[in-house]
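Chemist: got a predicted structure plus its sequence, pasted below:
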Amino acid sequence: MLTSDKKEFYEALLDKKTEYEGIFYVGVKTTGVFCRPTCPARKPKFENCEFFETAQQALLASFRPCKRCRPLSHPNHVSELVRTLVEAVEENPEKRWKDKDFQELSVDASTARRQFKKRFGMTFVEYARARRMGLAMKQIRVGETVMDAQLSSGYESSSGFRDAFSRIMGEAPALVENSSVLKASWLDTKLGPMIAIADEEFLFLLEFVDRRGLEREVERLREKTKSAIIPGRTQPINLIEKELTQYFNGELREFKTPLALLGSPFQKSVWHELKKIPIGQTASYSRIAESIGNPSAFRAVARANGANQLAIIIPCHRVINANGELGGYGGGLSRKRWLINHEKLIKKVLSKSR
């Protein structure tokens, strides 16, 4: 988000301008809550504000909904079902919801899904997951110092932060014998926060935090590498953060960060072929299949595309349907469209500078 937008939103927050309802949400660093623009609470200082376009982004950044302005419901209208479920999540944010949990609250799961989807564009399960992921990602943002202090006290505490992190990232390295360690870091980008996981030599994972199935991806990575994953920084993470900044500024044609590709021989062949697609261009699944010498395997190519754990660097967003439609993308079609258009601009700028 541009600094000018942040200043505009902050002025709207101070003036409680109703026309900005639904345009942005504000996370308050000092309290850990996020609010709607018209919240009646005392206004924070500008430097203590983080602005988000959606409630889901605020949740994924570890902020909890304000109890005064209730940003997860329309102004002046709070569904009792929505209120009940939001409060239930706050009581146990690391919980993974199942059908029996809805039954215990005398809530119909399909009704909860519809009401949450209608209110703010995501289902209740997606909301609960975003809250859980947000808490876990907060551990990544605060860094190793806090994590080390928590690890030293063991897992007796019922802290939702640590429980959420351990559920997603795995056991603490102090509790895993003979395990290797991967470091995870939160990276803010123009298209939303991403998580990077690497050792001291290679980058293993780069994904948007709100990607569906991210928890399973991290779990598979942990199992394949037999590693514990903790918050921290390594040289590959520092490098990819620098390169992403250059990329989003339109100054980078090719990523140089060393990568660890964990996949089958077929998947690796597809990923290597993806990296050959020039910036500013696209290719179809069928063309990729032909390029690897297996023209009938376009569906398998699509699956390999979906299994890519290194978003943007291995440019699966450059693969589209043969009819010109965008096809799928784990980070969302709006991001895929933006990336393709952004790279066309990069191509024009770089070609002029030659």
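Modeler: Yep, that arrived.
Chemist: for the rest of this, base every contact and every neighbour count on C-alpha atoms.
Modeler: Fine.
Chemist: any idea how many residues pack against residue 110?
Modeler: 11 (other CA atoms under 10 Å).
Chemist: which residues are in contact with the helix or strand hosting it?
Modeler: Assessed by DSSP states H and E, residue 110 sits inside helix 109-120. Under the contact criterion CA atoms under 8 Å, 6 or more residues apart in numbering, helix 109-120 has outside partners 55, 72, 73, 74, 81, 82, 99, 102, 122, 123, 124, 125.
Chemist: which of those residues lies closest to residue 285?
Modeler: Lowest distance from residue 285 to the contacts of helix 109-120 (CA to CA) belongs to residue 122, with 29.7 Å.
Chemist: distance check, the nearest residue to the closest one once chain neighbours are set aside against residue 35.
Modeler: Once flanking residues are discounted, residue 122 sits nearest to residue 116: 6.0 Å by CA to CA, 6 or more residues apart in numbering. The span separating residue 116 from residue 35 equals 17 Å under the rule CA to CA, to the nearest Å.
Chemist: who's more crowded, those two?
Modeler: Counted by other CA under 10 Å, residue 116 and residue 35 do not tie: residue 35 has more neighbours, with 27 against 22.
Chemist: dump the residue contacts of the more buried one.
Modeler: Applying CA under 8 Å, 6+ apart, the residues contacting residue 35 are 25, 26, 27, 65, 66, 69, 70, 71.
Chemist: give me the number of residues near residue 222?
Modeler: 20.
Chemist: same check, this time on the one 10 residues further on
Modeler: The burial metric for residue 232, expressed as a neighbour count using other CA under 10 Å, is 23.
Chemist: next one: the one 10 residues further on
Modeler: For residue 242, the neighbour count with other CA under 10 Å is 12.
Chemist: please compare the first structure with the one that follows:
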Amino acid sequence: MDTLFSLPDPEALYRALTTRDPAYEGRALVGVTTTGIFCRLTCPARKPRPEHCRWFDSPAAALGAGFRPCRRCHPLGPQADGDPVVRRMLAALAADPTRRWTEAEVAATGLDPSTVRRAFRRHYGISFLDLARQMRLRAGVGALQGGAPVIEAQLDAGFDSASGFREAFARLFGHPPRALTHGAPGLVADWIDTPLGGMIVLADAGSLHLLEFVDRKALGASLRAVSAAAGGRIGLGRTAVTDAVQTQLAEYFAARRAVFDLPLTLHGTPFQRAVWQALVAIPAGATVSYGDLAAGLGRPSAARAVARANGANRIAIVVPCHRVIGADGTLTGYAGGLWRKQALIDIERRLALGQP
């Protein structure tokens, strides 16, 4: 059994599988060794024999073990939707995205804060309070882009102190908000929603400099590094490049675009840029190993250096570091989360087959 959290014994899990017990939604998944697919326990597909089952407590654990998500029960994004704790708290967040949540307020809903915290970490890699903070920060970003003074943006975002807003903003962007609203910076940042979560886009009038999921831990460091490399502050706003990124991402997620046509500025060493350019050359629907990538660059002994460069990529999806997998064919680490990596690979399989 492969788990991060405690699960019932395999006999109990198998009973839940055969009866399609909804109580296990969001808590357990089954991997079928004969097909290499993992499912919810409520999946309507034919049930495997007990000896062909492996049990997991999260999509990431199943993906990391080399299983593919089922196309009938969709255990990636919809898995979170099946968790009643997650569903209830997401509904509360959607009703008031600027609310300043605390553990006491979570408890006031009748749910145990530790249960809520574990559920969100299991599905999203961050706690509910962190997710709520991101939503409030996003509201502040929108207000600043509309020309609102910092104090108005602070109130729109639901922060009860200017220092709290500035600290949260600086953690995400690498700069306090006031520095972003004055002058005419060459680089501007905006937030784009995608089916796999919010992304920060950093662009100027001529090219894309950064595209990362907002919950990536290294986002603040990446923004600071790109800003320093460009020799200026990061502002808030959009350019024609930002609009093109948003349009082409929407086409990609709809499985209608296999190749991005965007001008890129790659901030890195010559070796890193060579690795990133090699990633762009991998066709949608194909995957390679780190060793394959190193050999293609004429550096067959540099697989580890290639892996480090892959992890340092700051333009997610467009520079497709998700197309690199382990030498044994299993998924390996991805800064956006293995569940996202598998989802991107699935989109590209549809693209390769011409199936929008």
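Modeler: Good, I have the coordinates. Predicted model, so just to flag it, every value in this text is computed and none were measured.
Chemist: tell me how the two chains score on TM-score.
Modeler: TM-score of the superposed chains, computed with TM-score structural alignment, normalised by the length of the first structure, equals 0.65; 266 aligned residues with a CA RMSD of 3.6 Å.
Chemist: among the contacts of residue 35 of the first structure, name the ones in helices.
Modeler: Using DSSP state H, no member of the contacts of residue 35 of the first structure sits in helices.
Chemist: list only buried entries from those.
Modeler: 25, 26, 27, 65, 66, 69, 70, 71 (16 or more other CA atoms under 10 Å).
Chemist: any chance of JSON lines for these, columns distance to residue 141 of the first structure?
Modeler: Listed next are those as JSON lines, based on distance: CA to CA, whole Å:
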{"residue": "25", "distance to residue 141 of the first structure": "20"}
{"residue": "26", "distance to residue 141 of the first structure": "18"}
{"residue": "27", "distance to residue 141 of the first structure": "15"}
{"residue": "65", "distance to residue 141 of the first structure": "19"}
{"residue": "66", "distance to residue 141 of the first structure": "21"}
{"residue": "69", "distance to residue 141 of the first structure": "26"}
{"residue": "70", "distance to residue 141 of the first structure": "25"}
{"residue": "71", "distance to residue 141 of the first structure": "23"}
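Chemist: what segments of the second structure are strands?
Modeler: When assigned using DSSP state E, the strands of the second structure occupy the ranges 29-32, 37-40, 53-56, 68-69, 187-194, 197-203, 208-213, 234-236, 288-289, 324-325.
Chemist: mind putting these in CSV, distance to residue 270 of the second structure and mean neighbour count included?
Modeler: Below are these laid out as CSV (distance: least, CA to CA, whole Å; neighbours: other CA atoms under 10 Å):
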stretch, distance to residue 270 of the second structure, mean neighbour count
strand 29-32, 42, 25
strand 37-40, 40, 26
strand 53-56, 41, 22
strand 68-69, 35, 24
strand 187-194, 22, 20
strand 197-203, 21, 22
strand 208-213, 16, 24
strand 234-236, 24, 26
strand 288-289, 21, 19
strand 324-325, 20, 22
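Chemist: in a markdown table: the ones you listed, plus distance to residue 260 of the second structure.
Modeler: Listed next are these as a markdown table, based on distance: least, CA to CA, whole Å:
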| stretch | distance to residue 260 of the second structure |
| --- | --- |
| strand 29-32 | 34 |
| strand 37-40 | 30 |
| strand 53-56 | 35 |
| strand 68-69 | 26 |
| strand 187-194 | 16 |
| strand 197-203 | 15 |
| strand 208-213 | 12 |
| strand 234-236 | 24 |
| strand 288-289 | 19 |
| strand 324-325 | 18 |
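Chemist: which one of those lies closest to residue 12 of the second structure?
Modeler: So among the strands of the second structure, strand 53-56 is nearest, using CA to CA, at 11.1 Å.
Chemist: which strands and helices sit next to the closest one?
Modeler: strand 29-32 (3 or more CA pairs under 8 Å, 6 or more residues apart in numbering; DSSP states H and E).
Chemist: can you check which part of the first structure the strand it packs on sits on?
Modeler: Taking TM-score structural alignment as the measure, the first structure aligns no residues with strand 29-32 of the second structure.
Chemist: ok, the contacts of residue 35 of the first structure vs residue 319 of the first structure, which is closest?
Modeler: The closest of the contacts of residue 35 of the first structure, once distances to residue 319 of the first structure are taken by CA to CA, is residue 25, at 33.3 Å.
Chemist: surely the closest one touches residue 56?
Modeler: No. Between residue 25 of the first structure and residue 56 there is no contact under CA atoms under 8 Å: 9.9 Å.
Chemist: still on that earlier bit, how close does the residue nearest to residue 122 of the first structure sit to residue 125 of the first structure?
Modeler: For residue 116 of the first structure, the distance to residue 125 of the first structure - CA to CA - is 9 Å.
Chemist: residues touching the counterpart of residue 182 of the first structure in the second structure, list them.
Modeler: Counting by TM-score structural alignment, residue 182 of the first structure corresponds to residue 187 in the second structure. Residues near residue 187 of the second structure by CA under 8 Å, 6+ apart: 202, 203, 204, 227, 230, 232, 233, 234, 235.
Chemist: same check for the residues you listed, but in the first structure.
Modeler: Among these, the ones still in contact in the first structure (both residues aligned by TM-score structural alignment, their matches' CA atoms under 8 Å) are 202, 203, 204, 232, 233, 234, 235.
Chemist: with that, I have no additional questions.
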